[in-house]
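Asker: sequence and predicted structure below; questions after.
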Amino acid sequence: MRVLTIMMILAVFAIIGCKSNSQKKSLSGTFTKQSKSEYSTASDTLIITPSTQSNNSYEIERRTGFQKIRNGELQAKEYKTEKWQSSWSEDKQVLSETEYGRQITPSIDGNSVTLKNTLYQKIK
């Protein structure tokens, strides 16, 4: 009876471990969005990778390329890159960055993430 109880406890821990690993895998990836207005065009990319510092820590790299439109003509393309650290909150199901309060929420299927009110689609 005691062996059966120990095996059941180990099975529960194994299931919990698999669940947290699958969540971590779905958070990683490259996500993109494109936008256009009468004043500019832009492409925005988020690259989310697990950090080597801890299990719940992620590195986020945001790459933005944009072109201003002045008098109906596209200007030269400009680029911005920023990097930050975030941590995964299992309770809230969100990646949080503390310096600026940015939060990234992954979709249930892992094919998209939301930063503020902006939806990014997974490309790889």
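Answerer: Arrived safely, thanks for sending.
Asker: make it CA atoms for all contacts and neighbour counts henceforth
Answerer: Will do.
Asker: distance from the chain centre to the strand ranked longest in the chain, please.
Answerer: Ranked by residue count, the top strand of the chain under DSSP state E comes out as strand 57-70. The chain centre lies 14 Å from the centre of strand 57-70; the measure is C-alpha atoms, centre = their mean, to the nearest Å.
Asker: check it against this one:
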Amino acid sequence: MKALKFIIVISCLLLVIACNEKGDKSIAGVYVMSFKNEYSIATDTIVIEAYSIEAKSFQVERRDGFHRIREGNVLPKEFKREHWIATYNEEKQVLQESEFGKQIYINQDAGTLSFGATYRKIR
């Protein structure tokens, strides 16, 4: 009987802990942004994946797809892709890449990042 009470108490504690946990606060994920102006139509994607959890390093891939607009004509889509490794500074909430000085500002609560523009997290 004591064992059954103990199991029930432990189960209730685990249930309370699981219910009080907030959503995924990981910065890893896929972030997207799109825009259109008189010169181009673009969609950008930034994919952040854990590289080394101990070193707080992340692999960042930026994929850009864009159509140039010249004299009112939409030109064929062009693509660019970049890869780099960045270190996350939790205090400043920024991913920093040291070779080229790139910085990505993370807002985990809103699920967004800033890298010249605001990207929203889709997964």
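Answerer: Thanks, I have the structure now. Everything numeric in this text was worked out from a predicted model, so none of it was measured.
Asker: residues in contact with the residue nearest the centre of the second structure?
Answerer: The residue at the geometric middle of the second structure, judged as the C-alpha nearest the mean C-alpha position with C-alpha atoms, centre = their mean, is residue 29 (4.3 Å). Residues touching residue 29 of the second structure, when contacts are defined by C-alpha atoms under 8 Å, 6 or more residues apart in numbering, comprise 47-49, 121-123.
Asker: now flag whichever of those residues is closest to residue 5 of the second structure.
Answerer: Distance ranking of those against residue 5 of the second structure, using C-alpha to C-alpha, places residue 123 first at 40.4 Å.
Asker: what's the distance between that closest one and residue 4 of the second structure?
Answerer: Here the criterion is C-alpha to C-alpha, to the nearest Å. By it, residue 123 of the second structure lies 41 Å from residue 4 of the second structure.
Asker: what of residue 83 of the second structure?
Answerer: Distance from residue 83 of the second structure to residue 4 of the second structure, by C-alpha to C-alpha: 54 Å.
Asker: residue 22 of the second structure too?
Answerer: From residue 22 of the second structure to residue 4 of the second structure the distance is 30 Å (C-alpha to C-alpha).
Asker: ok, now residue 16 of the second structure?
Answerer: Residue 16 of the second structure sits at a distance of 18 Å from residue 4 of the second structure (criterion: C-alpha to C-alpha).
Asker: count of neighbours near residue 69 of the second structure?
Answerer: Summarising burial for residue 69 of the second structure: neighbours were counted as other C-alpha atoms under 10 Å, giving 16.
Asker: let me see the ranges of the strands in the first structure.
Answerer: Counting by DSSP E, the strands of the first structure are 29-36, 40-50, 57-70, 73-74, 78-89, 94-96, 103-106, 112-115, 118-122.
Asker: burial measure for the closest residue to residue 103 of the first structure other than its chain neighbours, as a count.
Answerer: Taking C-alpha to C-alpha, 6 or more residues apart in numbering, and ignoring the residues beside it in sequence, residue 103 of the first structure has residue 96 as its nearest neighbour in space, at 4.6 Å. Residues near residue 96 of the first structure, counting by other C-alpha under 10 Å, number 20.
Asker: for residue 96 of the first structure, give its distance to residue 17 of the first structure.
Answerer: Spatial separation of residue 96 of the first structure from residue 17 of the first structure under the definition C-alpha to C-alpha is 22 Å.
Asker: same deal with residue 72 of the first structure?
Answerer: The span separating residue 72 of the first structure from residue 17 of the first structure equals 55 Å under the rule C-alpha to C-alpha.
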